[in-house]
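S.K.: The sequence isn't on hand, but the structure is:
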């Protein structure tokens, strides 16, 4: 019987054999990776993780500037570096589980979103890209390994800091990997899936080179070296005679067979797979979760010319499990000059030989001679340097078929750029080692490049801003999900966001879908000027608050009691000097801002009028027994009707309050608005989603409603924070914020909220379609500066120039915004990245504005509820009046009832009664 021959292979079975042949990592200490390159030869590496820039959307001038900066970076290199780029698929298991674990009213929508993301992942690769720079230390021969490690740590610290400074000049940022991050990187380099499924825990890392102990022993205080010396003294051991007799006994005793004692758990064992098999066309890696097949491609042929940033087209390929390893090694100018001289002689000889034979010189040889001579001249002037560049691509797959298909797609992408990459047949072991973060090029295949040609290999392209946890904000065009947690303080400075878009660009759809995904873990309060969130509020069982010209639903005089603070314990509210802020004084200033919006023509009142209002406000609160003392702030708050009585008291001949006569006409201006302020607030922030609808307010009352709602939410957020009970995070969403930004005092208040809302676990999200009005004020620019997240959607040609100047956009980004489709835009936390808003079918149905608002029956029920709440809160407490003869036209308004008075201060028959009859001392 004929048997087909087996494929020749070399198997490294067992962790010991795999470590000996593949794992160079020996130790991690002080953020330095110690590699064992031989029996007594060690090398040390520092690893940087680098953030990228979106090279494709940059203007030609910016691209040229970036390439020139990269040239300077290369010319400044005095040591070889390795650039490692890892394309890994998104691990959606945790995200999908978190969505499917949502309970209650949002469960159906969350499960539909999870199914949508799962289908999306099955149709296209969702790739996450990570960029690293491996920096080596100089090889040094030190007899003491500890001394060599200390010297390497010092040298690597200086080289790392200098590299980071050079990267900052390119507009890049990065950070140095810690010990645990280095181990995680090595683990993902050997077994990519297991690094996500079974990450290295702190307890596993702490168990390296140590004995395993019980938890009781681990929690006991450990003995120091002095304790050991004290406990185990030399005199406690055997005496000299016993030692001698023991030695004699040992000499007489027969020799014992020595058994090998196992070592402790080592660092290489944490990252090593169980088996690696080397085949001619690939290597097979067997780990705990399964096997992987890996193949290394080496760039061997390069075209005559290439445009700068050509590598971006390959790096951004929509393929996971692909690693790119670029080894850059500067060469000595003298050595290179001698080699180039020999090449020039060869080319020149070929040209002379052709001339002697009467033949025309070969154009290729003549051009090559010119290139060599030009490069020698640049080397002599110091304008360029020569580097050895080696580019490797490592392709992985769970099966051999998957490996072959991915390899063919990647090879086709490389060939489309007129480059050629060949598999490292019979050398996949060396290729695998060359793609590890060791900074060691085992495969070779290097080519000579000058600085100008080497700069076209600029690798730091892309714009991945996703986090490990959060919710999906959108989709990246290259296939990645943009998952963000707005309240992740380690990644983001704050949770503030601004959204600029023209009408119909899809900004409301984006905000509805995003806030709905955040609802299970945070509260969302929406100020809705166009009634676009009614349907969403109904679907999520939120609280709907309708503000109308008949009632603004909120008593602006509401206070909250500040809890007592133990001595020595600082509260969350502290000013710059560390003292406690007087909430009552701040409330008075906010009310002054309210009256400026209400009573002024352009949002500004003269100082004398504001001083008069301030005196009346203090007297109004004092009538309720509320003073600067925080212990009085829990008493019932006054209302606008009481304030009006005190404001107009002197006009009615009542001088008991001592506020003076209203010579400014403030009471006359305020009187027409009294009916819109209830005696007590009819809104309670007891729902995770609240929709404040201000569509029915006219242009005069809309800014007032915006301010009133924002100040109310701001007050309640601070009250919740002061309760010292863990509270969920809060999103305050102000749609069309430019309505409030038109007034200087409203803009100042909004800017103050943007500065301070982070301290209360909240985020301010402002949207506008009128960017010029928003950016035209200093406060608007402050809100923009305080927003960590920015989203620019489709812009109009009339506003694109101001947006371009404000955000310093390139012409490419400008054209992208002008031609963006509905739902597309540029999103930024630190860098700009294209983002497309996508949603599941049920999310689309829920976020669709055209589905209508509440039913009329529900609207009528809410109107009845408002009326009952108003009647229940119909209480006004004021001091008794002294006998006076006010003008017959003077009216004293209590709540929403306006009653004329006669000369004796009594109401006509059949009226509700004069509120002054119920005044107390």
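M.R.: The structure has been received and is ready for your questions. All values derive from a computational prediction rather than experimental measurement.
S.K.: For the rest of this, base every contact and every neighbour count on C-alpha atoms.
M.R.: Noted.
S.K.: Near the residue nearest to residue 13 when sequence neighbours are not counted, how many other residues are there?
M.R.: Closest residue to residue 13 apart from its sequence neighbours, by CA to CA, 6 or more residues apart in numbering: residue 275 at 4.8 Å. Per other CA atoms under 10 Å, the neighbour tally for residue 275 reads 19.
S.K.: for the helix or strand residue 516 falls within, packing partners?
M.R.: Assigned by DSSP states H and E, residue 516 belongs to helix 507-518. In this structure, helix 507-518 packs against strand 471-475, helix 841-847, with contacts taken as 3 or more CA pairs under 8 Å, 6 or more residues apart in numbering; DSSP states H and E.
S.K.: count of neighbours near residue 493?
M.R.: 16.
S.K.: all strands in the stretch 201-350 of the chain, in order from the N-terminus.
M.R.: 275-278, 283-286, 291-301, 322-330 (DSSP state E, counting those that start in this stretch).
S.K.: Show me which of these has the highest average neighbour count.
M.R.: For the strands of the stretch 201-350 of the chain, the stretch with the most neighbours on average is strand 322-330, a mean of 23; neighbours defined as mean count of other CA atoms under 10 Å.
S.K.: Tell me what angle that one forms with strand 291-301.
M.R.: 40 degrees (axes from the mean of the first three to the mean of the last three CA atoms, to 10 degrees).
S.K.: Is there a neighbour count for the nearest residue to residue 634 once chain neighbours are set aside? I'd like the number.
M.R.: Excluding its sequence neighbours, the residue lying closest to residue 634 (CA to CA, 6+ apart) is residue 561, at 4.6 Å. A count of neighbours around residue 561, defined by other CA under 10 Å, yields 16.
S.K.: do the same with residue 601
M.R.: 11.
S.K.: let's bring in a second one:
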């Protein structure tokens, strides 16, 4: 049957004015523009063009429905059009019908009582519901509507159509919706699912306002899409597929309130795999990525995309914390270096049994730093900042030279990092400068006593790049993502957490985002500074959690009971993405080439 014949039967024809084209030619033009060449009608399906479609009618509903009760159908992972026809009932007609319905129910109840029969629970419940609905309609708190639900299932072959129809019917039955095929009425049923506003079937049921509103597809298990009229997002990353609807989870951290994220997961949950996928896809989007890599997991990825790998702890790698960028013209640049030196030394000494610096030692250290800068010819004049900066051993020598007893004691405490076993990282001027679209700072070869300090030095070098003023204007500065993997190494130190907190707060104004990944939730959730890092992260990703930590995680992130249970039983690669008031469960997916670059270890099935 030609589609124009179908449209002729549906669209009203009017006598046009003499100068206007005929209604038939208008219908033919519309059919040629939007419709298939032909429609083949059979009792249980239609062949529309090159595809097949079958329409199901919803003829049974549960006694009670909850919010989003149509979501299983609207989110079905296939091509299915869910159509709702709504016709409001006149309040007077609605009141009259409710009155007759209540009279029938009351008559049944009285008849049962007169004949000594037991009360029928179904009749009692229906009578109570009818009385409540009549009261709400009378007060104007609710209205009645005649509603029809139709589902048009599409497929490319007849076998696929049969399988899809069975799947849709099973999905509807899971929420107690009864469906039937529109046998011998497939053509009017299909036209009832087209955007024509015509219901040729008329299989309707009466709904009240609350039940109808609960079924509207206004809420979804997916992240919200741009509103109609808003431009689509220009960037973002594919995080995976929605575990509930199989839809795409596409999130743009750069469109959130801030660009930071926190990832919490137990060991083996697949967090590093997911972060490497995010890193690779962020590079596609033109983002510069800096990674703190304690386990040397990102080397293969960096080499594949032409990135830079800096091996902290290698014999030829040196970092001098006292360097001042020659192009930095801020008047407090030298003061900033001195303050960072305080943080670094506190982290170094905090790794030992004696703890950080005492107040007298801190004062002596500050004076020694200024002395070392002056001896190197560096003052507060920016013209002197291009000169070679002093080293940590120069500061220790200034402490020993005519210093008070606290200064001499501090110099002795610093001896392992100035002249002892751990001095190779600070013994020479800086030999490595981070450049490139992907820079990986590997700390695997550092001793445990140097690893927190190495991570702090890497973060400081990255921050100096992020904090540098753009060359031609604020909009020319590229977006930068700073990833701190296995952040528990740094979180165990108070100064390290403070540095991360400052970085999280200041990154947004510099078009940068901080991503903190840790498997030890207690270190992040157990301190005020760790909670501050979470509070300054608009994107939060939770993956499988240990039973011992789930209570603290659920309390900190306000998880429901179902979400907490989901995190306890999540498979590798599954997680819960939280962004503001939105949250969605997803499973990481990758192409074969991405999987090769992101998998950890030699077993290709190690992560997925």
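M.R.: Nice, thanks for sending it over. None of the values given here were measured: they were computed from a predicted structure.
S.K.: Please name the nearest non-neighbouring residue to the aligned partner of residue 298 of the second structure in the first structure.
M.R.: Counting by TM-score structural alignment, residue 298 of the second structure lines up with residue 533 in the first structure. Nearest residue to residue 533 of the first structure in three dimensions, chain neighbours excluded: residue 691, at 6.7 Å (CA to CA, 6+ apart).
S.K.: re the thing from before, which residues sit against the helix holding residue 516 of the first structure?
M.R.: Where contact means CA atoms under 8 Å, 6 or more residues apart in numbering, the residues beyond helix 507-518 of the first structure that reach it are 110, 471-473, 499-501, 524, 532-533, 536, 767, 793, 823, 837, 839, 843-844, 847-848.
S.K.: mind redoing it with 6 Å?
M.R.: Contacts of helix 507-518 of the first structure with the rest of the structure, by CA atoms under 6 Å, 6 or more residues apart in numbering, involve residue 847.
S.K.: same deal with stretch 479-497 of the first structure?
M.R.: 125-127, 466-467, 470-475, 758, 763-765, 787-790.
S.K.: run the last query once more with 8 Å
M.R.: By CA under 8 Å, 6+ apart, stretch 479-497 of the first structure touches 90, 124-128, 318, 464-476, 729, 754, 758, 761-766, 786-791, 829, 835.
S.K.: Derive a ChimeraX selection command for the buried subset of the residues you listed.
M.R.: Here is the ChimeraX selection string for the buried members of the contacts of stretch 479-497 of the first structure, based on 16 or more other CA atoms under 10 Å:
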select :90,125,126,127,128,318,464,465,466,467,470,471,472,473,474,475,476,729,754,758,761,762,763,764,765,766,786,787,788,789,790,791,829,835
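S.K.: among the contacts of stretch 479-497 of the first structure, which are in helices?
M.R.: Among those, the ones falling in helices (DSSP state H) are 754, 786.
S.K.: taking the contacts of stretch 479-497 of the first structure one by one, which sit in strands?
M.R.: In strands, defined here by DSSP state E, the members of the contacts of stretch 479-497 of the first structure are 127-128, 471-475, 729, 762-766, 789-791, 835.
S.K.: who touches residue 26 of the first structure in this structure?
M.R.: 33-36, 266-268.
S.K.: run the last query once more with 10 Å
M.R.: Going by CA atoms under 10 Å, 6 or more residues apart in numbering, residue 26 of the first structure touches 19, 33-37, 42-44, 266-269.
S.K.: picking that back up, will you turn the strands of the stretch 201-350 of the first structure into a markdown table that also has distance to residue 197 of the first structure?
M.R.: Shown next, in a markdown table, are the strands of the stretch 201-350 of the first structure (distance: least, CA to CA, whole Å):
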| stretch | distance to residue 197 of the first structure |
| --- | --- |
| strand 275-278 | 19 |
| strand 283-286 | 15 |
| strand 291-301 | 14 |
| strand 322-330 | 19 |
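S.K.: Looking at those, which is nearest to residue 637 of the first structure?
M.R.: For the strands of the stretch 201-350 of the first structure, the distance to residue 637 of the first structure is smallest for strand 322-330, at 65.0 Å, taking CA to CA.
S.K.: Find the nearest non-adjacent residue to residue 398 of the second structure, please.
M.R.: Distance criterion CA to CA, 6+ apart; nearest residue to residue 398 of the second structure, sequence neighbours excluded, is residue 368 at 5.3 Å.
S.K.: Give me the mean deviation of the longest helix anywhere in the second structure from the first structure.
M.R.: Taking DSSP H as the criterion, the second structure has its longest helix at helix 91-114. Compared with the first structure after the fit, helix 91-114 of the second structure shows a mean deviation of 4.4 Å (mean CA distance after the TM-score superposition for the first structure).
S.K.: helices or strands up against that helix?
M.R.: Contacts defined by 3 or more CA pairs under 10 Å, 6 or more residues apart in numbering; DSSP states H and E place helix 91-114 of the second structure against helix 121-138, strand 144-155.
S.K.: Near the aligned partner of residue 378 of the second structure in the first structure, how many other residues are there?
M.R.: Taking TM-score structural alignment, residue 378 of the second structure has residue 626 as its aligned residue in the first structure. Neighbourhood size, residue 626 of the first structure [other CA under 10 Å]: 22.
S.K.: May I ask you to confirm that residue 626 of the first structure is in contact with residue 585?
M.R.: No. Counting by CA atoms under 10 Å, residue 626 of the first structure stays clear of residue 585, with 11.6 Å between them.
S.K.: Common neighbours of those two, please.
M.R.: residue 618.
S.K.: before we move on, back to that, of all the strands of the stretch 201-350 of the first structure, which one is nearest residue 312 of the first structure?
M.R.: Across the strands of the stretch 201-350 of the first structure, closest to residue 312 of the first structure is strand 322-330 (CA to CA), at 11.5 Å.
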